[in-house]
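A.B. asks: Need the 3D shape of this:
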Amino acid sequence: MNPMRALRQYQKVNSHAQISEASPHRLVQMLMQGGLDRMAQAKGAMERGDIAQKGELLGKAIDIIVGLRQGLDEKKAEDPASIRQLDDLYEYMGSRLLQANLKNDPAIIDEVARLLITVKSGWDEIAPE
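C.D. replies: Alright, predicted model coming up:
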């Protein structure tokens, strides 16, 4: 077996194990980190001129943000208005990543990454239930 293929298979199995054992709080952290990772990888692809890879990675980052939006639950929130604001922020992030892809603009990816880092750092401070 090809060593790189074996490593990818191990990482896939390991990530599935982490996901199956993770709390909902941890899953959100993993999603946010995955979004940041995809944005960083997309910037690298952009710098290399790999348009297809850039588009695929930004698409994955957008999918992650859509997943975060879908996970918001206004009914369970102590402050429904803050959930609506977060929903609006996620919507903004997704639209900005689309613009980054169309305009081939790494500065827009940086902007969205900074926003997601801010949200993630707040989430990281919340102790899981």
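A.B. asks: hey, let's count contacts and neighbours off CA atoms from now on
C.D. replies: OK.
A.B. asks: mind checking which helix or strand the most centrally placed residue in the chain is in?
C.D. replies: By CA atoms, centre = their mean, the chain has its centre lying nearest to residue 35, at 1.9 Å. Here residue 35 sits within helix 24-48, counting by DSSP states H and E.
A.B. asks: Going by neighbour count, which residues in that helix are buried?
C.D. replies: 26, 28-36, 38-43, 45-46 (16 or more other CA atoms under 10 Å).
A.B. asks: picking up where we left off before, quick one: what helix or strand has the nearest residue to the residue nearest to the centre of the chain once chain neighbours are set aside in it?
C.D. replies: Excluding its sequence neighbours, the residue lying closest to residue 35 (CA to CA, 6 or more residues apart in numbering) is residue 61, at 4.7 Å. Assessed by DSSP H and E, residue 61 sits inside helix 51-70.
A.B. asks: other SSEs contacting that helix?
C.D. replies: helix 24-48, helix 80-103 (3 or more CA pairs under 8 Å, 6 or more residues apart in numbering; DSSP states H and E).
A.B. asks: Let's compare: structure for the following, please.
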Amino acid sequence: MVSNRRAVNAYQNTQVSSAVDYADGIQLIQMLFDGLIDALSCAEGEIERKNIPEKTKSINRATGIIFGLQDSLDFERGTDLARNLSELYEYMGRRMAFANAHNDINAIREVRGLANEIRGAWKLLPSLLKQGPVAKAS
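C.D. replies: Predicted coordinates for the structure are as follows:
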């Protein structure tokens, strides 16, 4: 529950939506990824328009979401997965810092690609959970 609270705080701090109070854990993570993708798209557009102040706001928003996702990881229950995601989020954060410093659209696109892959996995999760555990073949 603590990890959900941290994710809620990150989401509220980035002002993505007021629907957070009604979201379950999976929906919340999906909403965070939606907000992240949106912020990355905005940052890319602002770089193309050479609007540096707005680019910085969008990158800061995206970075805040990334580190909010990292802070919400449950290392007790998810050990290897949580560690791998934490390292990936750390890498994404470094790429965002590079994109901000160098107005690098390719770095933003790279992070957006990674975020889309992870978001896709989270979108599949509810249907996988409904199926229940997979029986082992004898």
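A.B. asks: still on that earlier bit, with residue 126 of the first structure as the reference, measure out to the residue nearest to residue 35 of the first structure.
C.D. replies: Here the criterion is CA to CA, to the nearest Å. By it, residue 61 of the first structure lies 23 Å from residue 126 of the first structure.
A.B. asks: out of these two, which sits in the more crowded spot?
C.D. replies: Neighbour totals were compared for residue 61 of the first structure and residue 126, and residue 61 leads with 26 against 10 (other CA atoms under 10 Å).
A.B. asks: Pretty sure the more buried one sits against residue 31.
C.D. replies: No - Residue 61 of the first structure is not in contact with residue 31 according to CA atoms under 8 Å; the separation is 9.3 Å.
A.B. asks: excluding its backbone neighbours, what's nearest residue 62 of the first structure?
C.D. replies: Spatial nearest neighbour of residue 62 of the first structure, excluding adjacent residues (CA to CA, 6+ apart): residue 94 at 5.4 Å.
A.B. asks: The one you found: what's it in contact with?
C.D. replies: 62, 65-66 (CA atoms under 8 Å, 6 or more residues apart in numbering).
A.B. asks: for those, which one is nearest residue 98 of the first structure?
C.D. replies: Among these, residue 62 lies closest to residue 98 of the first structure (CA to CA), at 8.0 Å.
A.B. asks: Touching, the closest one and residue 96? I think so.
C.D. replies: No - Residue 62 of the first structure lies out of contact with residue 96 (CA under 8 Å); the separation is 9.5 Å.
A.B. asks: okay, those two: which has more neighbours?
C.D. replies: The neighbour count for residue 62 of the first structure versus residue 96, taken as other CA under 10 Å, is higher for residue 62 (23 against 17).
A.B. asks: Next one: the more buried one from residue 125 of the first structure, what distance?
C.D. replies: Applying CA to CA to residue 62 of the first structure and residue 125 of the first structure gives a distance of 24 Å.
A.B. asks: what do you get for residue 98 of the first structure?
C.D. replies: For residue 98 of the first structure relative to residue 125 of the first structure (CA to CA), the value is 29 Å.
A.B. asks: same question, residue 9 of the first structure
C.D. replies: Look at residue 9 of the first structure and residue 125 of the first structure: by CA to CA, they are 32 Å apart.
A.B. asks: Pick out whichever of these two has more residues nearby.
C.D. replies: residue 9 (12 against 8).
A.B. asks: Now for that one, which secondary structure element holds it?
C.D. replies: helix 3-21.
A.B. asks: by how many degrees do that helix and helix 24-48 diverge?
C.D. replies: When axes from the mean of the first three to the mean of the last three CA atoms, to 10 degrees is applied, the directions of helix 3-21 of the first structure and helix 24-48 differ by 150 degrees.
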